[in-house]
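S.K.: no FASTA, just this:
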C-alpha cells in the first residue's frame, strides 16, 4: 500500500476545500492508498512552476521525509510541467485528482464499453504528459515497423497514443451505434424511459432496486449496490411493470463527482446520452451529506455541459433514514425517501406515474362482440377498471393513453 500526502489549493472559490480534501482522501482509499497527512495553501491563483508556492513545496518535502511518504496527491489537475517540477523537487511520485478518478474507473469497469471508455479517457489524459514520464530521452536506431531515423522515445510514445486513441474511438463508435439503435426502437414503440442521475454514492443503484422490487414484475437482474464511490459504471436498464398495465424502462447511469475529468465526460458521452433521451430524470441526492447543495450544483453543471435541457426532473432526497430531514427544500418537485428501507417509494412511484402518464384519459367505451380484437388490445395496453357484458357487446370503464383514445374514439360513450 502506498503512503500519500494530500495537497490542496484554496483559491477562495465556492467549493469548501476541507470537504473537497476529505473526498480526495476517500478517492485515495478507494485506490488502496494510505493517507498520512493533508496540506492546504491559500492563494488567489496557482503558481506557474509548482502550482503551489515554493515555500509550501519545502513544507511538503519536509512532510514526505518525516512521514516516509512515497506519493503526493494534488486536489486539482496538474499540467505536465507542474508534475515534472514537483517530482524533481520532492523526489517522489506526484499525481493529481484526475489520475485517482481514472484509476477507480479502471478498477470498476466490467463491460467492454466501460473499459473502452476508461481506456480512451486515460489515453487522452496522458497524451500531453508523456514529457514527464521518462528520466531521459534516448535516440535509437530505426527498425522495421518502428521509429524513423533518430526518432526519440517521446515521439514514438506520442505516435502510439494517437494510434491507440483512434482505435478506441473506432471500437466505441460501433458500440454506440448498437445503443442508439436500441434507443430508436424504444422511441418507435413509444416506451417511456426514466434515467437515474446524481452524485456518486447517492444511492442510485439502491433506488433502482427498490423500484424494481415495488413493481409487479420482480426481476432477478438487479443492479449492483454498495456504499462506495463509483460502485457501478455500467449503464443498466430494467423494465418496470405495474398492475395497471403502465410500464417504463428505468436506467441507472454513472455517478458524478466534483472536478470530474473532462476526458471522462467526453468518453462517457455515449452512456450519458441515456439521460439526454429520457422522458424523466430522477436526480438522486444524498440528503445525509451536509454539502448536498454543492453536489446538486456539480450534477446540474455536468448535465448542462452535455446539453441536457427541458427534461422533467424529480429531486429525490435519499438516505432519509440517516438524515431524518423534514425541512423545506428549494428544489421542486422533490421527495424524501430511503431506498434502503423503502420509505416513500410508493409516493415516488406515484409522482413518476403522474409525470410520465399525464396524457391518460378516464373514459367508457362500448365494443360490439365482433370487436373482440380491440378489447384484447385495450386490455394489454390500458388500465381496465370495470367490464360489464351487455346483450349486444362489452361496456368497459378504463384509463387509456391519448393516442389509443384518438384511435378508438368512435367507441367512446
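M.R.: Cool, got the structure. Because the structure is predicted, anything quoted here is derived from the model rather than measured.

S.K.: Every contact and neighbour count from this point should use C-alpha atoms.
M.R.: Fine.

S.K.: Tell me which stretches of the protein form strands.
M.R.: Under the criterion DSSP state E, the chain contains strands at 2-10, 33-42, 71-74, 93-96, 193-198, 236-241, 247-252, 280-286, 313-318, 334-336, 360-368, 383-389, 393-401.

S.K.: For residue 58, which of these is the nearest?
M.R.: Closest to residue 58 of the strands of the chain is strand 33-42 (CA to CA; 11.6 Å).

S.K.: got the strands of the chain as TSV, with distance to residue 299 and mean neighbour count columns?
M.R.: Below are the strands of the chain laid out as TSV (distance: least, CA to CA, whole Å; neighbours: other CA atoms under 10 Å):
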stretch	distance to residue 299	mean neighbour count
strand 2-10	22	21
strand 33-42	26	17
strand 71-74	22	23
strand 93-96	21	19
strand 193-198	6	26
strand 236-241	19	18
strand 247-252	15	22
strand 280-286	9	25
strand 313-318	12	23
strand 334-336	16	20
strand 360-368	32	17
strand 383-389	36	14
strand 393-401	33	19
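
S.K.: isn't residue 274 right up against residue 196?
M.R.: No. Counting by CA atoms under 8 Å, residue 274 sits too far from residue 196 to count as a contact (9.6 Å).

S.K.: Which neighbours do the two have in common?
M.R.: Common neighbours of residue 274 and residue 196, using CA atoms under 8 Å, 6 or more residues apart in numbering, are 251, 253.

S.K.: Who are the contact partners of residue 32?
M.R.: Counting by CA under 8 Å, 6+ apart, the residues that residue 32 touches are 1, 2.

S.K.: Next up, a structure to set beside the first:
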C-alpha cells in the first residue's frame, strides 16, 4: 500500500513596517493574517521582519540595514519567497529581487495566487486571469527574467510564463480579450438571474473564513465546499432554500479581506452582483476573532464601494462556541478592561444597543441557536415577499411557529 506523500511547504519570510498609519499591534495583526494567507497558498513562514519607517524606501521599501539582515537569513535558510505585507512598486520588486535572488511577493500578488489556486469554474478562472494580467502589466520588465527560472510554487501560478508574453502589446491584447469574454459571460449571468423569477434573494456576506459556507450547508442542506483556510469559496453558489414552505434564493459569496486588491474588486464585480441584487444581506461575523469589529468595518467599506451599504442587513455573529473572553482576576487592579474581556452577554447587549434586534448569535458548526436564526430569516423574507406580492400573503403566516402549531 502506497503511503500518502507529505505536503512540501515552501519556506517563506514575511516583512511588515510600522508607520504613522499602523502601530506595532496593528502590524502584528496584519502579519498574522499574512501568515494565514501564506499557509493557504502552500507556504511555511520561517521568520518575520518588522521595521519602523516613516516613509518607505523608494528603492527597497525597507532600509538597507534591515535588508542586509533579511538577505543573510534568506541565504542561510534557503528561503523560497519573501512576502511584503504592503503593495510594492514594480521598481521596488525588481530591486529587491536582484538583492535577495528569490521570489518577491506582496500581499496583492499572494492573494491573486490563492485565487488562481481556488478558481474552479471557467468564469472564476477568467476573472482571476484578468486580475493577474492587470497586476503583472506594469511589472513586465523585471518579472520575465525571474520567470525564466520556471521555479513554480507560491506566486508562480497563472499567466505569464511563456516567452511570447514579454511583449506588452500582446499582454494588453490578452486583457482586452478577457474583458470581452467576461462581458459576454456577465450578460449570460444577468439573464440567468432574471430567469430565477420573483423569488426573494438573500446573500451571505462577510470577511473570509467566518463560516459562511458552513452556514450555507446547514441552512440549504447542500454540500458547499468549506475549509479552515482563507478564500475556501471563490465561485458564488446559489441554492433554493425553503423555510416553513416559504422559498427563497440563498447565495454564498467570496469572502472579503482587508487590503483587498483593487484588480480583484474590479474583475469580480459580476460575482458581487449577487450582493448588489440581493433583497437581504446576512453579514456573517466570526465573533471568536479578537478583531472582529475591524472585519465588520472592512466588509462595510467594500459594501459601500459596490453600492450595497444601504441594503437591509442582519448581523449574524457566528462561532459563539469558540468565543472565550480574557478573564481578569478580581484582585487585578492594574489591567485595563478592554473589549477582549467582554462576556457573550455583554457583546449581545452592546450590539442590541447598536442595531436593535438585527443581531443574531449562532454556531453554524454546532448548530446552536439555528431555530432563532431560521425564524428571523423567515420573518425578513416573508416581509419582503408580502410587500412584493400582497395578494398571497395568506400563504405565509407571520410567525414560523404557526406552521408547527
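M.R.: Good, I have the coordinates. Treat the numbers as computed from the prediction; the structure is a model and nothing was measured.

S.K.: Over in the first structure, tell me which residue corresponds to residue 188 of the second structure.
M.R.: Per TM-score structural alignment, the equivalent position to residue 188 of the second structure in the first structure is residue 178.

S.K.: How many residues are close by its match?
M.R.: Residues near residue 178 of the first structure, counting by other CA atoms under 10 Å, number 11.

S.K.: still on that earlier bit, could I get the strands of the first structure as JSON lines with distance to residue 171 of the first structure?
M.R.: Shown next, in JSON lines, are those (distance: least, CA to CA, whole Å):
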{"stretch": "strand 2-10", "distance to residue 171 of the first structure": "34"}
{"stretch": "strand 33-42", "distance to residue 171 of the first structure": "33"}
{"stretch": "strand 71-74", "distance to residue 171 of the first structure": "33"}
{"stretch": "strand 93-96", "distance to residue 171 of the first structure": "28"}
{"stretch": "strand 193-198", "distance to residue 171 of the first structure": "25"}
{"stretch": "strand 236-241", "distance to residue 171 of the first structure": "20"}
{"stretch": "strand 247-252", "distance to residue 171 of the first structure": "23"}
{"stretch": "strand 280-286", "distance to residue 171 of the first structure": "29"}
{"stretch": "strand 313-318", "distance to residue 171 of the first structure": "33"}
{"stretch": "strand 334-336", "distance to residue 171 of the first structure": "40"}
{"stretch": "strand 360-368", "distance to residue 171 of the first structure": "42"}
{"stretch": "strand 383-389", "distance to residue 171 of the first structure": "44"}
{"stretch": "strand 393-401", "distance to residue 171 of the first structure": "40"}
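
S.K.: Quick one, which of these gets closest to residue 59 of the first structure.
M.R.: strand 33-42 (8.5 Å).

S.K.: Please look at residue 343 of the first structure and residue 337 and confirm they touch.
M.R.: Yes. Taking contacts as CA under 8 Å, residue 343 of the first structure lies within contact range of residue 337: 5.2 Å.

S.K.: more neighbours, the two?
M.R.: Ranked by neighbour count (other CA under 10 Å), residue 343 of the first structure and residue 337 place residue 337 first, with 25 against 17.

S.K.: The more buried one corresponds to which position in the second structure?
M.R.: Mapped onto the second structure by TM-score structural alignment, residue 337 of the first structure lines up with residue 362.

S.K.: Would you map the helices across the second structure?
M.R.: 24-41, 64-76, 90-100, 107-118, 122-136, 140-147, 168-194, 212-220, 262-267, 273-276, 292-305, 344-355, 370-388 (DSSP state H).

S.K.: right, and those helices - which one's nearest residue 316 of the second structure?
M.R.: Among the helices of the second structure, if distance is taken as CA to CA, the winner is helix 370-388, at 8.4 Å.

S.K.: angle of that closest one against strand 201-206?
M.R.: 140 degrees (axes from the mean of the first three to the mean of the last three CA atoms, to 10 degrees).

S.K.: now helix 370-388 of the second structure, how far from the centre of its chain.
M.R.: Distance, stretch centre to chain centre, for helix 370-388 of the second structure: 27 Å (CA atoms, centre = their mean, to the nearest Å).

S.K.: and if you look at stretch 254-271 of the first structure?
M.R.: The answer for stretch 254-271 of the first structure is 7 Å, by CA atoms, centre = their mean.

S.K.: outside of that stretch, which residues touch it?
M.R.: With CA under 8 Å, 6+ apart as the criterion, stretch 254-271 of the first structure contacts 76, 98, 101-102, 114, 117-118, 120-122, 124-125, 176, 197-201, 230, 232-235, 253, 272, 295, 298-299, 302, 306.

S.K.: could you measure whichever residue in the first structure pairs up with residue 15 of the second structure against residue 37 of the first structure, distance?
M.R.: In the first structure, the residue paired with residue 15 of the second structure is residue 7, using TM-score structural alignment. Distance, residue 7 of the first structure to residue 37 of the first structure, using CA to CA, to the nearest Å: 9 Å.

S.K.: May I see the buried residues of stretch 255-265 of the first structure?
M.R.: 255, 256, 257, 258, 260, 261, 263, 264, 265 (16 or more other CA atoms under 10 Å).

S.K.: before we move on, what about stretch 368-382 of the first structure?
M.R.: 375, 378, 379, 381, 382.

S.K.: Could I get the contacting residues of the first one?
M.R.: Think residue 375 of the first structure. residue 367.

S.K.: 10 Å instead, please
M.R.: 365, 366, 367, 368, 369, 381, 384, 394, 396 (CA atoms under 10 Å, 6 or more residues apart in numbering).

S.K.: okay if I get the residues you listed as CSV plus distance to residue 13 of the first structure?
M.R.: Shown next, in CSV, are the contacts of residue 375 of the first structure (distance: CA to CA, whole Å):
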residue, distance to residue 13 of the first structure
365, 62
366, 66
367, 67
368, 70
369, 71
381, 53
384, 57
394, 68
396, 62
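
S.K.: Just the closest of these to residue 46 of the first structure, please.
M.R.: For the contacts of residue 375 of the first structure, the nearest to residue 46 of the first structure is residue 381 (60.6 Å; CA to CA).

S.K.: wait, what's in contact with the closest one?
M.R.: 244, 245, 246, 247, 375, 399, 400, 401, 404.
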